[in-house]
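A.B. asks: starting from these lines, generate the structure:
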Amino acid sequence: METYKILLVEDEPFLSRVLKESLEQRNYLVSYAPDGEKAYGLFKNNTFSLCIVDVMLPLMDGFSLVERLRKLNPTIPILFLTAKTSTEDLIKGYKSGGNDYLRKPFSLDELFLRIEELLNRPHFQEQKMKEQQHVIGQFLFSPHKQELRFSGKPEIKLSHKETELLLLLYKNKNAILDRKTTLVSLWGDDNFYNTRTMDVFITKLRKHLKQDPNIEILNIRGLGYKLIC
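C.D. replies: Model (predicted):
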């Protein structure tokens, strides 16, 4: 069973203790911060799966904290806890980068359901995929580090687009990766200029992978590309 690490930011001592103990009983790893400044420091120096953030915090309010967290990690799920109920506050929370709201008072069962729902959203699952390492022939591909490693040799640093393209090829390995779909997904348009640009990146990936003769990126004329590994 996968273990998720949660950052809990809540300044009310009794509530924070109850939440921390309850989450840990459900096998979550919980780091606790009583204010926005301490939470920001924890976030900078650790990797979390999800954040639970109270809106009314000392030193730095929850909205301001989440705006700063989003600059460090645009995709991590964030759940606000709040006693505020106005539409304006809800809008402000979503604009600051929150994914969901839980109004106080709330039941623990509802909290657990919200957490599970956030952790299972497609964009979070995609982010987890990027943080995994993948074996491509004799290479170890680390999308989150944007690098390839070949046995006994220095790592190959990849650009952001090379990483995205190789990840798509890997997810469709030994099958055709549709050219148009890929162009729209990575470049936003399948025009001639972007098509030529993608061809350049394919050439770069072939060059990176040539150390393993069993790996090929085939050009399937009129359709797209196929990674053979």
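
A.B. asks: CA only for contacts and neighbour counts going forward, please
C.D. replies: Noted.

A.B. asks: Thr85 against Pro105, yeah?
C.D. replies: No. Counting by C-alpha atoms under 8 Å, Thr85 stays clear of Pro105, with 11.5 Å between them.

A.B. asks: C-terminal to the longest helix belonging to the chain, what's the next element?
C.D. replies: Scanning the chain for the longest helix, with DSSP state H as the assignment, gives helix 192-209. The element immediately downstream of helix 192-209 (helix or strand, assigned by DSSP states H and E) is strand 216-220.

A.B. asks: now the angle from that following strand to helix 192-209?
C.D. replies: Relative orientation of strand 216-220 versus helix 192-209 (axes from the mean of the first three to the mean of the last three C-alpha atoms, to 10 degrees): 150 degrees.

A.B. asks: and the helix or strand that strand 216-220 is followed by, what's buried?
C.D. replies: Next helix or strand after strand 216-220 toward the C-terminus (DSSP H and E): strand 224-228. Neighbour counts over strand 224-228 (16 or more other C-alpha atoms under 10 Å) mark Gly224, Tyr225, Lys226, Leu227, Ile228 as buried.

A.B. asks: elements contacting strand 224-228?
C.D. replies: Applying 3 or more C-alpha pairs under 8 Å, 6 or more residues apart in numbering; DSSP states H and E, one finds that strand 224-228 contacts helix 160-171, strand 176-178, helix 179-187, strand 216-220.

A.B. asks: now do it: everything it contacts.
C.D. replies: Strand 224-228 is touched from outside by 169-170, 172-180, 214-220, with contacts defined as C-alpha atoms under 8 Å, 6 or more residues apart in numbering.

A.B. asks: that older thread, joint contacts of Thr85 and Pro105?
C.D. replies: Contacts common to Thr85 and Pro105, judged by C-alpha under 8 Å, 6+ apart, are absent.

A.B. asks: structure for this one too, so we can compare:
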Amino acid sequence: MSKKRILYVEDDETLAFLTADNLEQHFEVVHCANGKAGFELFCQETFDLCVLDIMLPDMDGFEIATEIRKRNEEIPIIFLSAKTLKEDRIKGLKLGADDYLVKPYSIEELILKIEIFLNRSQKNIEKTQKSYTIGSFAFEPENYQLTNSKEQITLTERESALLLLFIENTNTVLKREKILTSLWGNDDYFSGRSLDVFISRLRKIFKEETHVRIENIPRVGFKLVIENS
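C.D. replies: Predicted structure coming up:
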């Protein structure tokens, strides 16, 4: 798997060397020493996350972030700064930054935050890109929507999560306990009754779909069966 690409803009030569050296153990790092060059590089290449110092020559971190957000609303941005004023932190976050670390910062903390924001960003990408076909329905998990030529059905968040779990395990038996712990975090009596209600609702939705059914596996769990039409 290729490493995620980080745009790192920092004019302090020593700090930049130490930080980049550590980050490169986990990511592909492209370093720029001034703001204008960093922003131009962002426009020319593809990155997964930006780490920006605020006090930079030619174009400061706030200005870079403002321009980046005009072009990309999703890419994570982390500010690094010697500025400790609350007003500066608030300004950075209002510009769309995901976090603001004050120098001197911990490399371990920076790496952890980068990993968290990259994971979150990847999940968001996967979530918005994925849609599924179930019989005559198109299922959009992020919108909790089931749509076909006749109707549009809005599921609850839990119903949508249940259906997605079934789809990700199509034609595979899912144990009742696995479903309950995945959706509720436990397998107590009340969660079990809720699951039965959700199963009934999904069966009702798909009752006209001759190639789609949710089978009950006695004393084990359930299975979503989708047959080739």
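
A.B. asks: buried residues, the longest helix of the first structure. List them.
C.D. replies: For helix 192-209 of the first structure, the neighbour count (16+ other C-alpha under 10 Å) marks Asn194, Thr195, Met198, Phe201, Ile202, Leu205, Arg206, His208, Leu209 as buried.

A.B. asks: and it with helix 160-171, angle?
C.D. replies: 70 degrees.

A.B. asks: what's Ile111 of the second structure aligned with over in the first structure?
C.D. replies: In the first structure, Ile111 of the second structure lines up with Phe112, judged by TM-score structural alignment.

A.B. asks: check the gap between its match and Lys5 of the first structure for me.
C.D. replies: Counting by C-alpha to C-alpha, to the nearest Å, the gap from Phe112 of the first structure to Lys5 of the first structure is 14 Å.

A.B. asks: compare neighbour counts for those two and give me the winner.
C.D. replies: More crowded of Phe112 of the first structure and Lys5, by other C-alpha atoms under 10 Å: Lys5, with 18 against 14.

A.B. asks: identify the residues contacting the more buried one.
C.D. replies: Tyr28, Leu29, Val30, Ser31, Thr47, Phe48, Ser49, Leu50.

A.B. asks: change it to 6 Å
C.D. replies: Each residue near Lys5 of the first structure by C-alpha atoms under 6 Å, 6 or more residues apart in numbering is listed here: Tyr28, Leu29, Val30, Phe48, Ser49.

A.B. asks: ok, and the closest non-adjacent residue to it?
C.D. replies: Leu29 (4.6 Å; C-alpha to C-alpha, 6 or more residues apart in numbering).

A.B. asks: what count of nearby residues applies to that neighbour?
C.D. replies: Leu29 of the first structure: 16 neighbours (other C-alpha under 10 Å).

A.B. asks: how about it, what's its match in the second structure?
C.D. replies: By TM-score structural alignment, Leu29 of the first structure lines up with Glu28.

A.B. asks: name the helix or strand for Glu73 of the second structure, please.
C.D. replies: Glu73 of the second structure belongs to no helix or strand, assigned by DSSP H and E.

A.B. asks: one more: Tyr8 of the second structure?
C.D. replies: strand 5-9.

A.B. asks: what does Ile179 of the second structure give?
C.D. replies: Assigned by DSSP H and E, Ile179 of the second structure falls in helix 176-183.

A.B. asks: measure the residue nearest the centre of the first structure to Leu167 of the first structure for me?
C.D. replies: The centroid of the first structure falls nearest to Gln127 when counting by C-alpha atoms, centre = their mean (3.1 Å). With distances taken as C-alpha to C-alpha, Gln127 of the first structure is found 12 Å from Leu167 of the first structure.

A.B. asks: okay, and the common contacts of the two?
C.D. replies: By C-alpha under 6 Å, 6+ apart, no residue touches both Gln127 of the first structure and Leu167.

A.B. asks: so stretch 157-172 of the second structure matches what in the first structure?
C.D. replies: Residue span in the first structure matched to stretch 157-172 of the second structure, by TM-score structural alignment: none.

A.B. asks: for that stretch, buried residues please.
C.D. replies: For stretch 157-172 of the second structure, the buried set under the neighbour-count rule, 16+ other C-alpha under 10 Å, comprises Glu159, Ser160, Ala161, Leu162, Leu163, Leu164, Leu165, Phe166, Ile167, Thr170, Asn171.

A.B. asks: of all those residues, which comes closest to Leu56 of the second structure?
C.D. replies: Ala161 (45.1 Å; C-alpha to C-alpha).

A.B. asks: could you say which helix or strand contains Phe14 of the first structure?
C.D. replies: Per DSSP H and E, Phe14 of the first structure falls inside helix 13-25.

A.B. asks: what's near enough to touch the match of Leu29 of the first structure?
C.D. replies: Glu28 of the second structure touches Lys3, Lys4, Arg5, counting by C-alpha under 6 Å, 6+ apart.

A.B. asks: make it 7 Å
C.D. replies: Lys3, Lys4, Arg5, Ile6 (C-alpha atoms under 7 Å, 6 or more residues apart in numbering).

A.B. asks: quick check: buried residues in the longest helix seen in the second structure?
C.D. replies: In the second structure, assigned by DSSP H, the helix with the most residues is helix 107-129. Neighbour-count burial for helix 107-129 of the second structure flags Leu110, Lys113, Ile114, Glu115, Phe117, Leu118, Ser121 (criterion: 16+ other C-alpha under 10 Å).

A.B. asks: ok, stretch 138-158 of the second structure next?
C.D. replies: Those would be Ala138, Phe139, Glu140, Pro141, Glu142, Tyr144, Gln145, Leu146, Thr147, Leu155, for stretch 138-158 of the second structure by 16+ other C-alpha under 10 Å.

A.B. asks: touching the helix or strand harbouring Tyr100 of the second structure from outside, list them.
C.D. replies: Taking DSSP H and E as the criterion, Tyr100 of the second structure maps to strand 99-102. Outside strand 99-102 of the second structure, the residues that touch it by C-alpha under 7 Å, 6+ apart are Ile78, Phe79, Leu80, Ser81, Ala82, Lys83, Thr84, Arg89, Leu93.
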